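Enquirer: all I have is the shape, not the residue letters:
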């Protein structure tokens, strides 16, 4: 139980509301449709397969976490997933929240084999949000169910947040690796 409480405490300490560069936050200054950040024995990648999509095209964005240390494998503790994908639609100036359940899960990372998760918007809205925002989120859900997104200029400041565990399953220092990508979704051009 002590180990579980320690892991939960450390995961909460690595929340999205923290100040930059606390808890080993590593941010990459590169702004593109693919970005890689390395910290110690871990490599975090955030990738959009294209920099420009059309509204009818499937948007493929994913995150990877790879262990590159000396051991054949390592266990990490994290929330429902180690990956967070908060989204900003810059044309409309909408911040699309990214909610996640926060049970403590343990995942085994094998050396050189990336753990990958495909992005899917999880935005929500509250009773105090404006009607335009609520309508946008509902349309975004509908589009994302088809694997597409609405037209716009998107930015993701994604994170891998986790706690490496030692052989005794005791949590080590929490890590938060951040990477930023951008991509466009355009309306299809009329053929003349």
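Expert: Right, received. Where do you want to start? In this text the structure is predicted, and so the values were computed from the model without any measurement.

Enquirer: drop to CA atoms for contacts and neighbour counts, all remaining ones
Expert: OK.

Enquirer: which is the next helix or strand following the lengthiest strand in the chain?
Expert: Across the chain, the longest stretch assigned as strand under DSSP state E is strand 152-165. Counting by DSSP states H and E, the next helix or strand C-terminal to strand 152-165 is strand 175-186.

Enquirer: the inter-axis angle of that next one versus strand 152-165?
Expert: Taking axes from the mean of the first three to the mean of the last three CA atoms, to 10 degrees, one finds strand 175-186 and strand 152-165 inclined to each other by 160 degrees.

Enquirer: excluding its backbone neighbours, what's nearest residue 89?
Expert: Leaving aside its chain neighbours, residue 89 sits nearest to residue 154 (4.7 Å; criterion: CA to CA, 6 or more residues apart in numbering).

Enquirer: what sits against the one you found?
Expert: 87, 88, 89, 90, 182, 183, 184, 185 (CA atoms under 8 Å, 6 or more residues apart in numbering).

Enquirer: try it against this one:
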């Protein structure tokens, strides 16, 4: 009888702990606004900490890549970063196309464990353009802050992996729409 009580207590405590983890995960998912896509084996997501920012406020955005296939892990090949980051104003007149450094790197994705990469400013501009001063100021600060407007933050994956002897390339982008108010 004591054994039955111990088993019941352990089961109850385990179930409560599992529920707590599920609730914490659900709250975390609700806290961050996201958009995701999934291939047969990899789920990738772009997150922002909210949808509306105030002018001068730091925009927190990141991507996560998670292997969801049958193996324990998979190795992906990519440029300097897994994602090209683009910023596209939906109501403005500039667009920041991402740039990528070229060395081939490899990242191991472990099954069901997200690999995080912060959304960073990348790109180049024409030094002779009338917007030169804007771009110099924009890139001088490491934090992502944008003038008032509506923007699409685009994370375009550019990685590959091998499956059953065939090369699989992932390149379909994901994006989040944010608003910066003055």
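Expert: Great, that's in hand. Because the structure is predicted, anything quoted here is derived from the model rather than measured.

Enquirer: quick one on the thing from earlier: the longest strand of structure 1 against structure 2, how far on average?
Expert: Taken over the aligned residues, the distance from strand 152-165 of structure 1 to structure 2 averages 1.6 Å (mean CA distance after the TM-score superposition for structure 1).

Enquirer: and the longest helix anywhere in structure 1, what's buried?
Expert: Among the segments of structure 1 that qualify as a helix by DSSP state H, the longest is helix 131-145. For helix 131-145 of structure 1, the neighbour count (16 or more other CA atoms under 10 Å) marks 133, 134, 137, 140, 141, 143, 144 as buried.

Enquirer: what span of structure 2 is the longest strand of structure 1 aligned with?
Expert: Mapping strand 152-165 of structure 1 onto structure 2 (TM-score structural alignment) gives residues 149-162.

Enquirer: and the matching stretch, how far out from the chain's middle?
Expert: 8 Å (CA atoms, centre = their mean, to the nearest Å).

Enquirer: now the helices for structure 1?
Expert: Going by DSSP H, structure 1 shows helices at 2-12, 131-145.

Enquirer: and of the ones you listed, who's closest to residue 59 of structure 1?
Expert: Minimum separation from residue 59 of structure 1 across the helices of structure 1 (CA to CA) falls at helix 131-145, 8.7 Å.

Enquirer: and the longest strand along structure 2, what does it pack against?
Expert: The residue-count maximum for a strand in structure 2 (DSSP E) belongs to strand 73-89. Counting by 3 or more CA pairs under 8 Å, 6 or more residues apart in numbering; DSSP states H and E, the packing neighbours recorded for strand 73-89 of structure 2 are strand 105-110, strand 149-163.

Enquirer: now tabulate these in JSON lines and tack on distance to residue 67 of structure 2.
Expert: Formatted as JSON lines, those follow (distance: least, CA to CA, whole Å):
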{"stretch": "strand 105-110", "distance to residue 67 of structure 2": "6"}
{"stretch": "strand 149-163", "distance to residue 67 of structure 2": "11"}
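
Enquirer: deepest in the core, which of these is it.
Expert: Among those, strand 149-163 has the highest mean neighbour count (mean count of other CA atoms under 10 Å), at a mean of 18.

Enquirer: for the residue nearest the centre of structure 2, what are its contacts?
Expert: Among the residues of structure 2, the one closest to the centroid is residue 63, at 0.9 Å (CA atoms, centre = their mean). Residue 63 of structure 2 sits next to 44, 45, 46, 47, 116, 117, 118, 119, 155 when contact means CA under 8 Å, 6+ apart.

Enquirer: among the residues you listed, name the buried ones.
Expert: Using 16+ other CA under 10 Å as the burial test, the contacts of residue 63 of structure 2 include 44, 45, 46, 47, 119, 155 as buried.

Enquirer: return the residues in contact with the second one.
Expert: Residues near residue 45 of structure 2 by CA under 8 Å, 6+ apart: 34, 35, 36, 37, 63, 64, 65, 174.
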